[in-house]
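Undergrad: Here you go, sequence then predicted model.
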Amino acid sequence: MKKRSLMIAGHPTSVTLEEPFWDVLKELAAAENIAVNALVERIDASRTGNLSSAIRVYVLEACRRPSGVARV
């Protein structure tokens, strides 16, 4: 598990995820040419539960899509 600090909607927060989730999240952000913070902010805006769980689900959905891009 790796804890990282992020700025979400102008507020500092920390998120704890397993390293493989961080790796894929970085790849997804790079594929969209945006910062990881921006991608997490987008995930945060559409979530209903825990942020770490929402990120994991987003990454899982992205890996399941043929294009490798999740939709939020």
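TA: Alright, I've got the coordinates.
Undergrad: Only C-alpha atoms from now on, for both contacts and neighbour counts.
TA: Noted.
Undergrad: all strands for the protein, in order.
TA: Remark: strands assigned in the chain by DSSP state E are 2-8, 11-17.
Undergrad: do you know which of those strands lies nearest Asp23?
TA: Comparison of the strands of the chain against Asp23 by Cα to Cα identifies strand 11-17 as nearest, at 10.1 Å.
Undergrad: Kindly provide the distance from the nearest residue to Ser5 once chain neighbours are set aside to Ala30.
TA: Spatially, and ignoring its direct neighbours in sequence, Ser5 is nearest to Ser14 (4.3 Å; Cα to Cα, 6 or more residues apart in numbering). Per Cα to Cα, to the nearest Å, Ser14 is found 21 Å from Ala30.
Undergrad: here's the one I want to compare it with:
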Amino acid sequence: MSDTPGPSGDPARLAKRSVLVAGHHTSLTLEDLFWNALRNIARERGLSINALVTEIDAGRTGNLSSAVRVFVLQQVSATRD
């Protein structure tokens, strides 16, 4: 996982981005740290961010931003075990 902060230098800075989820545009707000991790996970799986977020969306029960954060944390935890 990359800990590289965004342009502001603050990895906790919120960044809102547009993503295509199951054919629909939606906005997703995450901290730069989570965007970087999500990008890395998608690259490792050979997926676009949109495709990975669509997979996360299909199995979520809460809001999308929370589901993405939980997914990223689970993936990071799994790689450290």
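TA: Perfect, thanks for sending it. This is a predicted model, so every value here is computed, not measured.
Undergrad: Let me see the TM-score of these two.
TA: Overlay of the two chains. TM-score (TM-score structural alignment, normalised by the length of the first structure): 0.90; 68 aligned residues with a Cα RMSD of 1.4 Å.
Undergrad: on that earlier part again, rebuild the strands of the first structure as TSV, extending it with mean neighbour count.
TA: Shown next, in TSV, are the strands of the first structure (neighbours: other Cα atoms under 10 Å):
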stretch	mean neighbour count
strand 2-8	13
strand 11-17	12
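Undergrad: Once you drop chain neighbours, what's closest to the spatially most central residue of the second structure?
TA: Taking Cα atoms, centre = their mean, the centroid of the second structure lies closest to Leu38, which sits 3.7 Å from it. The shortest distance from Leu38 of the second structure to any residue other than its chain neighbours is 6.5 Å, reached at Val72 (Cα to Cα, 6+ apart).
Undergrad: Neighbours of the aligned partner of that neighbour in the first structure, how many?
TA: In the first structure, the residue paired with Val72 of the second structure according to TM-score structural alignment is Val59. Per other Cα atoms under 10 Å, the neighbour tally for Val59 of the first structure reads 21.
Undergrad: Ok, Glu55 of the second structure next?
TA: 13.
Undergrad: The first structure: which residue goes with that one?
TA: Glu55 of the second structure maps onto Arg42 in the first structure, by TM-score structural alignment.
Undergrad: ok, so what distance separates its match from Ala29 of the first structure?
TA: 11 Å.
Undergrad: picking that back up, quick one: map the residue nearest to Ser5 of the first structure onto the second structure.
TA: By TM-score structural alignment, Ser14 of the first structure lines up with Ser27.
Undergrad: Next up, the contacts around its match.
TA: Residues near Ser27 of the second structure by Cα atoms under 8 Å, 6 or more residues apart in numbering: Lys16, Arg17, Ser18, Val19.
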